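*Asks:* mind looking at a prediction? Sequence and model below.
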Amino acid sequence: MSTNPSDTNENIKTENSSVPVSNKEQNQEESTNVVKSVDAQLSKESSQEAQSEQILEQSIPSSYQVLHQLSNRSTVNFNKSPSMTTSERERPTVKNTSLDYELQTSDDQSTTPINSINQINKAPETEHATSFATNVLSHTKRDLLDTFKIMKLATDVYDTLFIEELKDSISPLLRALAIRQKYMHHSFQSYPSTIENFLTKILQDDDQYQRTSLNVNLPKREESDPPTTTATKVEDPFTKPLLPPMDACVRVEKGTFRVYTLNEQKQWIPAKNKHITIDEFIEDYTLLSKMIIDGPLQSFCHRRLQYLKTKHELHTLLNEVKEWSEAKLASHTDFYNVQKVDTHIHAVASMHQKSLLNFMKKKMEVSSNMQVYKKPNGTILTLKEVFDELKLDINNIDIDQLGVHADRNTFQRFDRFNANYNPVGKMVLREIFMKPTNYIDGVFYAELLKEVIANLEASKYQHAEFRMSIQGKSMNEWDKLAKWFLKNKMHSTNVSYMIQVPRIFTYHRSSGQLKNFQELLTNLFQPLFDATINPESHPDLFRFMLYFSGFDSVDDESKPERSIIACYTVNPDQWNTSENPPYAYYLFYMYTNILALNQLRKSRGLNIYQFRPHCGEAGDVSHLSSAYILAENISHGLVLRESPVLQYLYYLCQIGIAMSPLSNNSLFLSYNQNPFLEYFQRGLCVSLSTDDPLQFHFTQEPLMEEYSIAAQIWKLSSIDMCEIARNSVLMSGYSDEVKKAWLGLHYKEPGIAGNDIRCSNVPNIRIGHRYEVLCEELRLLKLAYHSRQEEDTDVDTF
């Protein structure tokens, strides 16, 4: 079916679209009349995945072909005007939105809703979804034209000035999307369903070049759907029964744990699990490294990012009042009572400085005679004796003397930042008050963290993902941490835990605690595999593993390092020098072992883990290439502003970025130069986090402090902040059950179908805008792909 082209002299038009701003409850009742139409193939996930991977390998240009194309590419001739092929001349010069297509189709077809849906479902691109205008919106389509305005640009997708760069860019971009899809699937990490469907459907024949569907499969809302967020109870770890042991074992092969099972002949055979080799990773990493320095690809991605930012600004100008009107109809919901997750916070610095000082003073009053520290010579000191030996009077210590807050002297000085973790500059006080493993088994540390947790529980709508450290210097670190967690009952509905692994192999190797890098990997992962295979061997660890959600990799990224290309052939058991392995080396061996662990735990019906490293705070942009391939989401991402190619890929894949502007302001980048606002406007999935409240914040609610300063500096609206809060929940490590309670039962659905304004306070207008723009970018890539296929066919025919 053809579309009606508009006047080609009109560069920008506004077209009314159809996201209703009506009574909230009435809108929810109307959506219950949705007719659900799902493609039969999409219902079979396993077969679909296998078929999709096979199609991708056969149809999308291979890594070798893309590398060959990038290597042979010379300078771009900007003076050459690309010729228009027959298919390009036949296409209209005005891009109609998906919403326009829906409305026109509904007018041309029967007015019966069911017949209209059945006709629309015959279109190849809408086999997986029902009509956007018919199902998501209200009954009378033309009554919805006054809802909100969508920009329709006359010279956007089909501008011949950019078509050459677009065609040069399509093969690398498609291959990059397919690479991430492979790594995320193997490790059971998330990958957007919108991109999944795109990679599958782009390879199917499709005559409707003007159509990139905004159709979404809006599940029917039952009356039992929770109208507001409900508290999710966290079970007591002691109530979790231990699973029986399984007939399996693990062996280390070139730095990666491999699972072996017993067959009927009682022989150990490798489990049929997918894995990634270092050679395969280096091939993909090399391709991505070439992509980010390719001239035409950088130009194309830069233009698209600028377009995304400008279009959001235009959307705000046109629809801000209507967004506010829709938000106001959501009763009893505002920014203060939507769920917010601090997606990047270190437990050791989760309290503010005044809280730490008050806690130390309180302990001196009630526990001054308690034995708390054992000296290297074996002498045991009470808390009072420790302060006397340090010649400190707790009553005379103020915030300035405590010295744990970052200031201008820590800018570009990561060494001074680390030193600030020591109260009054004394390491012994840090060991007594801020470590889980010490002479008093971390009792003070647990009490201090419980004060922070109590504040979170009192706020009800604020949550935190505490990072706890495992250094990998010994095998018993895990058991000690698990014992501390269970003994002090550290579980809470408002707190989730992550494990951070410092990249300090150099220090452990120089001190003689480790002989090679493989020992570090063994200390990190062997206890986890053992506890999963035979929970009775590590009962506390088995229960603790149910309460942390992922792994982080932390350290100063600005340190100079060798490229992984120069040293990847060195196996971990051969890395026995004091030189620290490269960032990508750390990330790959953490990823590949998390992959094996996730596959084992998945087979036992247990929870699995995300990989969410610190990345892009400083250092080389290649760190972001590694994380793009291996990580579900990242923390910081400042360096992403230097690479338009990677930034565009992070946008397309909606990779979560937990940003901490106040932390960056004290360490690496001043607040007014922080790219957070630019990322947000362009549509990247960003959230606000605190990093280290002890060093960067002043109040008992550091996350709200972070939001309030960002809102004032960047003039964020309440809707902007609610969208950021929604992003924080989506990228967090909380379980699917918890996210359903916080965001709605259908939060995984793309676009408006996944939004429940009663939970998120984000208007459907905003969600619809984000989804529309993403689909337009995918349409652009699709058109380029088909155009290139036609050219290749013409050349072969000639």
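*Replies:* Received the coordinates, thanks. Worth saying up front: this structure is predicted, and the values here are computed from it rather than measured.
*Asks:* going forward, measure contacts and count neighbours with C-alpha atoms only.
*Replies:* OK.
*Asks:* you'd agree residue 167 is up against residue 788?
*Replies:* Yes: the pair residue 167 / residue 788 is scored as a contact, 6.4 Å apart, by Cα atoms under 8 Å.
*Asks:* looking at those two, which is more packed in?
*Replies:* Using other Cα atoms under 10 Å as the criterion, residue 167 and residue 788 rank with residue 167 on top: 20 against 17.
*Asks:* what helix or strand does that one sit in?
*Replies:* Assigned by DSSP states H and E, residue 167 falls within helix 163-186.
*Asks:* what packs against that helix?
*Replies:* The elements that helix 163-186 packs onto, with contact taken as 3 or more Cα pairs under 8 Å, 6 or more residues apart in numbering; DSSP states H and E, are helix 63-72, helix 193-201, helix 278-291, helix 295-328, helix 622-630, helix 644-652, helix 764-797.
*Asks:* use this one as the comparison:
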Amino acid sequence: MSATDYHHIVVTDDTAAAGVARSELQPILQKLLTALEIREKYMHRSLQRFPRSTAQVLREVSGRSWTEEQDVQPEFTCYPADVLKALSVEGLPDDLSYGLEMRNGIITLLDSAGNLYTPASLHYPDHSEYTKDLKSVLELISNGPLKTYCNQRLKILSSKFQLHLLVNEKKEFVDLQVASHSDFYNVGKVDTHIHAAACMNQKKLLQFICKTYERDSERVVQEAGGKKTTLRELFQCLKLNPDNLDIDALNMHADRETFQRFDRFNEKYNPVGANELRALYLKTNNYINGEYFATLVKGFSDSLDDSSNQFAELRLSIYGSRPTEWEDLANWFTRQEVCSPKLRWMIQVPRI
């Protein structure tokens, strides 16, 4: 079945339908182009992909020339062996002759002569350029006519799509049956905004806690005030018996009581309400160097390996509580070898 067999919906003048007078349309569209240009600039500087068709339109509107080289973006597909080789610190000198300095609230990299160092492949904006772009974006966000236009346009697009479904849904379903290996289960899927400490489900975490207690009950897992504590002693101190633990006792499910209550939501990351177990099982920096947490993350990545088209984006937090926090997190990542071709990582800085 060819595409010509589909019914096409054409709205002759959807700008008028958006509730904006033609006299107001030109400045509104100019603001939208400004927003797209800012987005394109910062996506390219952070080595992210920008839609090719949108970039071509922006160049046509602005009169800039288009070259194929401008659209080339680096690939970020890595496999464990390549990643481990790239992360290796063998053979590096003790001092790379670089320094860090705070300038205008931004940590800058300096070379051995004390001058600003910028890698040739990256083009960081200076402070004045960034603040200028930020001011432009904030002005766009608070612009009343622009917000009205965008809201109406989204409603029009949604209505056009619903109308398309009404007249073409059955024909598309027939096409899907004809095309092999193109159903939902064969499409690549990425789970985003997953906190690494919540990547496993409650059952897997409970099973892992019970397993480690059976296997490592006499292992030293904590040290406070010069006193070392074994796993068995830790559970005894918390008055917990792993044999009696269940999912309800674990109490890590975000229910209705956590909606709009970040304090309650944050408490759900404590197994059995014990902060000591969170530090042991769900933290990268502890007495056992985050070994248990790494094992849980590896178990999650192994489950993704069973599916050829499922990926995930995990988040780790930097709280700014210690000068060595970045280095400690990097050491955990390389020491425990948690990299996987199915995982990408985000570093988040919580508002607290």
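*Replies:* It's in. Just so it is clear, the structure is predicted and the values come from calculations on it, not from any experiment.
*Asks:* for the helix holding residue 167 of the first structure, buried residues please.
*Replies:* Along helix 163-186 of the first structure, these residues count as buried under the neighbour rule (16 or more other Cα atoms under 10 Å): 163-184, 186.
*Asks:* now it on the second structure. Mean distance?
*Replies:* When the second structure is superposed, helix 163-186 of the first structure averages 2.8 Å from its matched positions, counting by mean Cα distance after the TM-score superposition for the first structure.
*Asks:* residue contacts, the equivalent of residue 188 of the second structure over in the first structure?
*Replies:* Using TM-score structural alignment, the partner of residue 188 of the second structure in the first structure is residue 339. Contacts for residue 339 of the first structure (Cα atoms under 8 Å, 6 or more residues apart in numbering) come out as 461-463, 725-726, 729, 742, 760.
*Asks:* so of those residues, which ones are in helices?
*Replies:* Restricting these to those inside helices, with DSSP state H as the criterion, leaves 725-726, 729, 742, 760.
*Asks:* any chance of TSV for the residues you listed, columns neighbour count?
*Replies:* Below are these laid out as TSV (neighbours: other Cα atoms under 10 Å):
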residue	neighbour count
725	25
726	25
729	22
742	27
760	29
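*Asks:* could I get the residues you listed in JSON lines, plus columns for distance to residue 554 of the first structure?
*Replies:* Written out in JSON lines, the entries for those read as follows (distance: Cα to Cα, whole Å):
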{"residue": "725", "distance to residue 554 of the first structure": "24"}
{"residue": "726", "distance to residue 554 of the first structure": "25"}
{"residue": "729", "distance to residue 554 of the first structure": "22"}
{"residue": "742", "distance to residue 554 of the first structure": "29"}
{"residue": "760", "distance to residue 554 of the first structure": "31"}
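*Asks:* host element of residue 249 of the first structure?
*Replies:* Under the assignment given by DSSP H and E, the secondary-structure element containing residue 249 of the first structure is strand 248-253.
*Asks:* buried residues in the next helix or strand after that strand, which are they?
*Replies:* Next along the chain after strand 248-253 of the first structure, taking DSSP H and E as the criterion, comes strand 256-262. Neighbour-count burial for strand 256-262 of the first structure flags 256-261 (criterion: 16+ other Cα under 10 Å).
*Asks:* tilt between strand 256-262 of the first structure and strand 248-253?
*Replies:* Here strand 256-262 of the first structure runs at an angle of 140 degrees relative to strand 248-253 (axes from the mean of the first three to the mean of the last three Cα atoms, to 10 degrees).
*Asks:* show me the contact partners of strand 256-262 of the first structure.
*Replies:* Residues outside strand 256-262 of the first structure that contact it (Cα under 8 Å, 6+ apart) are 247-252, 267-271, 589, 592-593, 596, 600.
*Asks:* quick check on those residues: which are buried?
*Replies:* Buried members of the contacts of strand 256-262 of the first structure, scored by 16+ other Cα under 10 Å, are 248-250, 270-271, 589, 592-593, 596, 600.
*Asks:* related to what we said a few turns ago, which pair of the ones in helices among the contacts of residue 339 of the first structure spans the longest distance?
*Replies:* Between any two of these, the greatest separation by Cα to Cα is 11.0 Å, found for 725 and 742.
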